[in-house]
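Engineer: Below is the structure, and that's it, no one-letter string:
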């Protein structure tokens, strides 16, 4: 089975809405994850390049479970350089690296559009892998069609 890299994106964390616990303190291990877990709405934006080139903007409805698992739920819009829009949805997990401010990311990406030039995105999901650097607020993902 072959994989085709369709794009990569680099996102900046623009803002965070916290629900009762400080995200930075919790992710740095300075605050415990509440027994019921924690929720953060993380606004993201940045460039996307590859078969689609443009910008991506959205919100990751990040959940951190009491056992430390980070569950990603990103909803975004890709606006291509030619003005087309593609709906972007990604679900996945983040795994922190021991002793580093890095979280490794694995995501399943669903794309949808009625724009004829990008109709190929509707056929099947993409899979992405990358990382979030919590020290710099930067996220990088490489996405592949399977």
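Structural biologist: Done, it's in. What you see is a predicted model; the values in this text were computed from it and never measured. Numbering: from 1, shown residues only.
Engineer: contacts, neighbours, all on C-alpha from now
Structural biologist: Noted.
Engineer: mind listing what residue 119 touches?
Structural biologist: With contacts taken as Cα atoms under 8 Å, 6 or more residues apart in numbering, residue 119 has the following neighbours: 112, 113.
Engineer: where's it relative to residue 113, distance?
Structural biologist: In this structure, residue 119 lies at 6 Å from residue 113, with Cα to Cα, to the nearest Å as the measure.
Engineer: another structure for you, compare them:
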């Protein structure tokens, strides 16, 4: 099966985030991200608190949340993010994200995310019905993340035998 991104894919907003706190559970974040220590056979857990700005054609405001990050024994970073966007007009939108972070040797990384939204404000209810996706660039040493969030329209193309 092949999947193509439809030409109707639209940028919803961009985020500029920074880490505000890291909760460690026995493994130091700095040792993991500097390559000093690898996760053990049980993996590792971190709670990464973040905040930042949201700006774009559909949404503007701030975001604040926590990534309940699991680093697997094989080094794969599995993201489990719960956040809230506060729009410039004072409305709150809950955001749930999951995805994978792919670290690079230079302290940088990229992330692929799936996003779901929940709100009951009439002007933002349209977000409840979309599946967002995002691509992100990360500076792991500085704790900075640049995110582009899209409302993706996908189409499945059947393979011919």
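Structural biologist: Done, it's in. Since we're looking at a predicted model, the values are computed, not measured.
Engineer: residue nearest the centroid of structure 2?
Structural biologist: Nearest to the centroid of the C-alpha atoms of structure 2, with distances taken as Cα atoms, centre = their mean, sits residue 113, at 5.0 Å.
Engineer: all helices of structure 2, in order?
Structural biologist: Defined through DSSP state H, the helices belonging to structure 2, from first to last, are 29-33.
Engineer: Buried residues, the longest strand along structure 1. List them.
Structural biologist: Selection of the longest strand in structure 1 by residue count, based on DSSP state E, yields strand 4-18. Of the residues in strand 4-18 of structure 1, 6, 7, 8, 9, 10, 11, 12, 13, 16 count as buried by neighbour count, 16 or more other Cα atoms under 10 Å.
Engineer: Compile those into TSV and extend it with columns for distance to residue 140 of structure 1.
Structural biologist: Putting those into TSV (distance: Cα to Cα, whole Å) gives the following:
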residue	distance to residue 140 of structure 1
6	14
7	11
8	7
9	6
10	5
11	6
12	9
13	11
16	18
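Engineer: didn't residue 7 of structure 1 look like it was pressed against residue 145?
Structural biologist: No: with contacts defined as Cα atoms under 8 Å, residue 7 of structure 1 does not count as touching residue 145, sitting 9.6 Å away.
Engineer: Next one: the residue mapped onto residue 86 of structure 1 from structure 2 relative to residue 9 of structure 2, how far apart?
Structural biologist: Structural correspondence for residue 86 of structure 1 with respect to structure 2 (TM-score structural alignment): residue 93. As defined by Cα to Cα, residue 93 of structure 2 lies at a distance of 21 Å from residue 9 of structure 2.
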